[in-house]
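1. This is a predicted model, with the sequence first.
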Amino acid sequence: MSWLLILLIGIPAGAGTALAVAGRKADRVAPLVSVAISVLVLVAASAAAALRPALWVRFLAGAGFGLDVDDLSALLLPAVAAVAFLVLVYAAAADIAGPARFHGLMLVFIAAVLVTLTATTLPALLFAWEVMGAASYALIGFHWRQSHRVSSGLTAFIATRTADLGLYLAAGAAMAGAGMSGAGASGGGMSLAGLDGLPGPWRDVAAGGILVAALGKAAQLPFSFWLSRAMDGPSAVSALLHSAAMVAMGGYLLLRVQPLLAASGWAADAAAWAGAATAVVLGLIAVGQEDLKQLLAASTSAQLGLVTMAAGVGDAAGGAAHLMAHAATKSALFLAAGAWLAALGTKRLADLRGAGRRWPLLGASFTLAVLALAGIPPLSLWATKDNVLTAAREHSLPLYLAGLAGAVLAAAYAAKAAALIWKPVLPGTSAGYDSEEKGSRTVARWQQVPVTLLAVAAALSGLLVLGTVGDVVRGMLGSGARSSLPELALSGLLALAVLITVWKFGGSLPSIPGALSWLQMERAAHFLLVRPVLATATHLARFDDAILARAAGGSAELTRRSAHGLNAVDTALDSATDAMAGATAGAAGRSAITDEAIDGAVSTLARSVRAAGRAARRPQSGQLHHYYAQAAIVIIVAAVLLIVVR
C-alpha cells in the first residue's frame, strides 16, 4: 500500500510545483485546480487513515527514509486535510492576487505537512521540516512588494530556523548513539520510535534538540514572538499555517516522541512547564491586544501550550484531541477575521464593532468558534482542555494550577474578541474602516461557508475525549487520563463567569504593560541572538578576507605560473619540432600535427575553465530564495531517485 502514501504526498507536491512554476499563465485555473487537488488529498488521507500504508527506502548508510500511518497520524491526517480543503475554498473565493503562485505554495506546504505527519525516521522528518519552513517563509511574505511583509516572513523564518538547528543536533546524536549501540547498520538508530533506546548521553542530546525544535515551531516561549510577525501574511495563510499545520506540527512532534521525553527524565518536565508558562504568559498578551489577528496569534501560542503540556505529562490522547479541536476553532476564527479585514479594511477590535450584525451568518459562526475557544460547555475545547488538565493534576498540582490559569485567561481573551461584534455601531466606528487596506464592504458566500463548517467542527470536536469515542481514542493512543464530572463543571463555571464579566464590560479590559509589543521578545532575541551572530559573521568575513582570500589568490598565482611554465614547454616543443622539421618531410608533418594538438588541447582547457567559472558565478546571487530553490531541486531529485531506485 506504499503507493497510497506516494499519491497522498505526490499529488499536492506535483500540482503545487507546477502551479508555482507556471506563474501567471495558470492564474485563471489555479484556484479550481487547488480546490480539486485538496479534495483528492482529503480522500487519500481518509483512505490512508483506514488502510494504514507504510513506506521505507534506504537513504544513507544507517539511515532510512520512512513514512507510516499509525494510530496518531491516522487521527490527524483527515483533520489536517479537511482544514486545508476549507481554507483553499475560502482562498479561491477571496480572489487573492497572484493565485497560481499562492495556491502552488499552499499545496507544496500541505505536502510537507503530510510528510511531517507520517514521518517515522529523522531523515524524512528533516526533509519535511525544511520544505515546510521554506514554504512558510514564502507564504508569510507573499505580498513581496511590501517590504514589511517580507521582513515579517524573514523574522518568522529565522526564529524557527534557529530552533530547527535542534533537530539537526538530535539527528547527529541519534547517528552517534546508533553507532555505539550497533543499530546503525539497519537504520534503526534514526527511527523516531527508537530514540528512547539511545545510550544515555546521546538520548539526552536528542531529547533536548527535538524539544528546542518543537518549541520553536509551536511558537512556545522563548520563540513565541515570531507568530506575531507572521500575522502580516494573507488571512488564509494564517488560518492554515497557524491552526492545523505549521505551529501544530511542533506540538505533534512532541506527542510523537513522548517516550523519548519520558525516558530522558527531565525533557518531559521541561516540555510540560514550557507549555504551562506559554499558556499563561501568551494568555496575558492575548488579553491585552487591540488587533483581532494579533489576539488570535497570541491565543494560538497559548493553546498550543496545553498540547505541549500534554506531551510532557504523557497524555497523548488529550493532546491530539486538543490539537484537532484547536485546528478547527482557530482556522474558523482566522478566516472570519480575514473576511472582515477584506470587507471593512481593518482588523482593530474597536473598528469591528457591529460586524456580527452586518453579516449575521459570519458573526454567528465566529461566535460559536470563539465560545469553543473560551471553553464554554459543551463545546470542544472545554472537554479537550480539561482532559489535559486532569493529566497535569495527576502529574503535579502546581502544573495543574498553571494550566487552569491559562484556561481562565482563554475565556477572557475569547470574550474580548466576541464582545464587540454584536454591539450597535457607533457614529464614529466607520472612521476606522480602510485603515489597513481598501475594504470591499462585501463578504462572498463561499468565504462564509468554510467558516460555518469549521465552527460546527469546533463545537463537536470535544467528542474525541467524551463517551465512547473518547474511550476509543484513549485506547488507540494508550492514554488513561479522563476528566471527572466535578472537574468539568468547575472549569465550565469558571469559563462562563469570566465570559459574562468581560461581556458586561463590553470587551474593554485594562491595558497590560508590554502586551502590544509581546513583552519585547523580538527585541530581546535580536540582542541575545542576532547581534552575536552578526558579530561572528563579521569576524568570519575578516578571516575570509585575510586568510582564505589570500590563499585563493596564491592558488591563482600558482596556476598562472604553471600556465606560463606550460607555455614555455610548448615553446620548447615548437623549437624542437622546427629543428627536426628539416630531417624528413614525414617527420615535419607529424611534428606539425603534434604542435596543433597540444595548442588545441591547451586552448580547449582554457575555454572550459573560463566557461565553468562563468557558470559557477550564476547561482551565487546572494538571494535567499535562489539558494532554497537550488536546494529544493537537489532534494526533489534525491527523493525521486529514492523512490525509483530502491
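-> That came in fine, so what should we check first?
2. contacts and neighbour counts: CA atoms only from here.
-> Fine.
3. Need the residues that contact stretch 432-443.
-> Applying CA atoms under 8 Å, 6 or more residues apart in numbering, the external contacts of stretch 432-443 come out as 339-346, 351, 359.
4. Distance to residue 636 and secondary structure added to those residues, as JSON lines?
-> Formatted as JSON lines, the contacts of stretch 432-443 follow (distance: CA to CA, whole Å; DSSP: H, G, I helix; E, B strand; the rest coil):
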{"residue": "339", "distance to residue 636": "36", "secondary structure": "helix"}
{"residue": "340", "distance to residue 636": "39", "secondary structure": "helix"}
{"residue": "341", "distance to residue 636": "37", "secondary structure": "helix"}
{"residue": "342", "distance to residue 636": "37", "secondary structure": "helix"}
{"residue": "343", "distance to residue 636": "40", "secondary structure": "helix"}
{"residue": "344", "distance to residue 636": "42", "secondary structure": "helix"}
{"residue": "345", "distance to residue 636": "40", "secondary structure": "coil"}
{"residue": "346", "distance to residue 636": "41", "secondary structure": "coil"}
{"residue": "351", "distance to residue 636": "47", "secondary structure": "helix"}
{"residue": "359", "distance to residue 636": "45", "secondary structure": "coil"}
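5. Put this next to the first one:
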Amino acid sequence: MTTLGQAALWSLVAVPAVAGALLALGRRAERAAAPASLAVAAASVVLSLVVAVTQPAVSVPFLAGARFELTVDGLGAVVLPMLTVVTLLVLLAAAGEIHRSKARFHGLMLLFAASAALTVTAGTLPTLLFAWEIMGAASYALIGFWWRDADRVSAGLTAFVTTRAADVGLYLAAGAALAGGAGLALADLPASSPGWRHLAAAGILAAALGKAAQLPVSFWLSRAMAGPSPVSALLHSAAMVAMGGYLLLRVQPLLAATGWAAPTTMWVGAATALLLGAVAVAQRDLKQLLAASTAAQLGFVVLAAGAGAVAGGAAHMVAHAATKALLFLAAGAWLSALGTKQLAGLRAVVARWRLVGWSATVGALALAGIPPLSLWATKDVILARALDQSPWLYAVGLAASALSAAYAGKMLVIIWRRVPADEQADVDAHQHGEQKGSGRISGLEQAPLVVLAVGAAYSGLLALPPLGATVSAAVGRPGEFRLSLIELAVSGAIALAIVLAVARRPVPEPRWALRWLGMETAAQVLVVRPTLRCAEALARFDDRVLDRAVTGLAGAVLKLSRQAGPFDDRVLDRGVELASTGVVHVAQRAARVDDRWLDGAVEALAAGMRRLGQLARRPQSGQLYQYYQQAVVVLVVAVVVLVVLG
C-alpha cells in the first residue's frame, strides 16, 4: 500500500507537469489539447484520492543538507482532492469557452495545477521554492494569455512582480533556517534557534500574505482579472491565492512559536476580510467584486492560521474553492454570452439561462453565509476561535462576515430583479459596450456549475458534526470545533437580514473603496516611483561619471599610443631586428652543435645497445639445460657477492 501511495504521489505531480509541458510546447496538438488535459485532470483526481488515503512520503537527494521531499499529512489530505476536482471542472468549462491557442492554454493550466499540487505536498523549503516559482511564472503566462493585448500583459506583469517581491521572503526564510540549525524541513522550523526562528517566520509570512493577496498588496488580484475566466476561476479558488493561506496553516506551529507572528497574522487576516469586503461592496464589475471577495474570504483563512484554527481554515478553504470557482465560471459564461461583466448589464440574467442562474444563486447565498450553506458554518468555526483570542478580533471578523452578506446580496439582486421596460435600453447598452457576445452558453460551460453548486451547498458539513470531528482529528487538532447553536443562529440571522435589506434598498457603495483603497497608487508612489528615480539617478551617474572616466582613459591611451609611434619605429623596431638577428646566429650555432655532437652521441649509444642486444640473444637458445646453467652461474655470483659484502 505504501509503494502504491508513493507512486501515486510522484505521479500526481509529474503527470500533469509533463503533459502540460508537452501541450504548451506542441504546435500540432490543438484538437487533442482539451481531451488530453481532461484525461490528465481526471487521473489526477484518482491519484489525489489514493494519496489522501495512504498519506505517503517520498524524497530524493536534491541539495547538500536538504532533500527534495513530498509528503502528505492530514491537512494535505483534505486540500489535495479539492484542488484536483476543481481543476478538472474548470478545465471542462474551459473546453467550451477557449477556442484559440487551446494547446498552450491547457498546457499552462496543467502546469499551474501541478505546481499547486507540489506546493501542497512540499516537505522542505527547497521543494516549496521550486513549486512557488513555477506557480508564479505560470500565473503570469495565464493572466497575460492573450499576449497581443498590451493591457493584459501589463496586468500579468503587475501580478507577477508584486507576488515575486513578496516571494523573496521564502529565500530569507531558507537562509534563516540553515543558519538556525534546524534544517530545511517545514516541520523542523519551530526548532530553529530563537533569533533565526523569528527571521524564518517573517520571511514565510511575507511570502504567504503576498500570494494570498492580503493587505497591503491585495491590488494585484484586481489586475489578475485580465486573464480568461477559467484562469480566474482556478487562480481564485483552489490555486495560487489559496496556496498562500494553505502555507500559513501548514506552518502554524512556527507562527505560534515566535510569539508575535501569530497575532500579526490574525490581525492582517481580519483587517483584509473587513476592508476588502468594503471594496467588494463598492464594485460595479462582477469579476472585480468576486476578486475583492476572494481576498476577503482568504482573510478568514489567514485569521484561522494565526488563531490556531487549522481545521476550520482547511474547511473554509474547501468551501470557498467550490463557491468561488462556481461564481467565476458563471461570470465567465455570462461574459462570453452577453459580452459584459458589468453588473448593470447582468440584470435579470437568470431568466435567460436558468441553470447558470440557479447555480450562481446557490454560490452567492453560500458566500453570504446563509444557513445551511457551506460558508455559514466554516466562517463561524473561525470566528469562535477568534473570540477565544480577543473580543475585538471577533467583532472585526463578524463585521467582515456581515459585509460578505452585503456584496453577495448585491449580486443576487442584480441577477434576479426584472428590468422595467424603460430601463431595458440601458441594460442593452452595457451588454454591447465591452465586447460582442455569442448569445449562447455551451453545455460544457454549464455542466461543471451543477457539481460546484453541490459543493458550495454541502462542503460546510466539514465543519459540522460528525464530519467536523473527523477533519479536526485528521489535521492533528482533535476537538478543535466548538460551535454553539446560539452562535450559528445569530450569524445566520445577521446574514439573512442583510440580504433581505439589500433586496429592499440598494446597498451603499463606499467611493473610497472603489479603486481598491488606492493600494496600487500607493505602491506606485512609495515603491515603483522611488525605484525608477533611483534607477534614473544611477543611469545619470553611469553616463556622467563612469562613462566619462572610461572615455577619457581610452582617449589618453590613444594619444599615448600615437606619441609612442615614432619611438616604436626608431628604437623598438631596431631593437627587435637586432634581437632577432642575434637569435638567428644562436640558432645556427646550436644546429651545428646538434649535428656534430648530439647526433653522434645518440648514434653511438644506439650502436652499443644493438651490440648488447646481440649478446643477450645468444643465451636464448631454447635449450633447457643451458637455462639451468645460466641460473646456477647467476646464483653462484650472487652468493659470492653476498659473502664479499658480508
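-> Sure thing, it's come through. Note that this is a predicted model, so its numbers are computed, not measured.
6. I'd like the contacts of stretch 432-443 of structure 1 laid out as CSV, including neighbour count.
-> Below are the contacts of stretch 432-443 of structure 1 laid out as CSV (neighbours: other CA atoms under 10 Å):
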residue, neighbour count
339, 27
340, 24
341, 27
342, 22
343, 20
344, 25
345, 22
346, 24
351, 25
359, 15
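7. What is the nearest of those to residue 27 of structure 1?
-> Nearest to residue 27 of structure 1 among the contacts of stretch 432-443 of structure 1, counting by CA to CA, is residue 342 at 20.4 Å.
8. List the residues that contact the equivalent of the closest one over in structure 2.
-> When structure 2 is aligned by TM-score structural alignment, residue 342 of structure 1 is paired with residue 336. Listed by CA under 8 Å, 6+ apart, the contact set of residue 336 of structure 2 reads 97, 437-441.
9. Ends of stretch 476-493 of structure 1, what's the gap?
-> From its first residue to its last, stretch 476-493 of structure 1 covers 31 Å (CA to CA, to the nearest Å).
10. What separation is there between residue 227 of structure 2 and residue 337 of structure 2?
-> Going from residue 227 of structure 2 to residue 337 of structure 2 by CA to CA gives 17 Å.
11. May I see the buried residues of the strand or helix carrying residue 263 of structure 2?
-> Following DSSP states H and E, the helix or strand that holds residue 263 of structure 2 is helix 261-282. Within helix 261-282 of structure 2, the residues that count as buried by 16 or more other CA atoms under 10 Å are 261-263, 265-282.
12. That one: average distance to aligned residues in structure 1?
-> Taking mean CA distance after the TM-score superposition for structure 1, the mean distance separating helix 261-282 of structure 2 from the aligned residues in structure 1 is 0.5 Å.
13. To which residue of structure 2 is residue 274 of structure 1 aligned?
-> Residue 274 of structure 1 maps onto residue 268 in structure 2, by TM-score structural alignment.
14. so stretch 63-81 of structure 1 aligns onto which residues of structure 2?
-> Aligned by TM-score structural alignment, stretch 63-81 of structure 1 falls on residues 66-84 of structure 2.
15. start to end distance for that stretch?
-> Across stretch 66-84 of structure 2, the terminal residues are separated by 28 Å (CA to CA).
16. ok so, going back, in terms of contact, does the match of residue 274 of structure 1 touch residue 214 like I think?
-> Yes - counting by CA atoms under 8 Å, residue 268 of structure 2 does reach residue 214; the two are 7.2 Å apart.
17. So for the two, which residues contact both of them?
-> The contact sets of residue 268 of structure 2 and residue 214 overlap at residue 299 (CA under 8 Å, 6+ apart).
18. ok, and what's touching the helix or strand where residue 5 of structure 2 lies?
-> Using DSSP H and E, residue 5 of structure 2 maps to helix 2-25. Outside helix 2-25 of structure 2, the residues that touch it by CA under 8 Å, 6+ apart are 29, 33, 37, 40-41, 44, 47-48, 50-51, 54-58, 70, 103-111, 113-115, 117-118.
19. Show me which positions of that helix end up buried.
-> For helix 2-25 of structure 2, the neighbour count (16+ other CA under 10 Å) marks 5-24 as buried.
20. Whichever helix or strand comes after that helix versus helix 2-25: what angle between them?
-> Following helix 2-25 of structure 2 in sequence order, the next helix or strand is helix 30-54 (DSSP H and E). On the basis of axes from the mean of the first three to the mean of the last three CA atoms, to 10 degrees, helix 30-54 of structure 2 is oriented at 160 degrees to helix 2-25.
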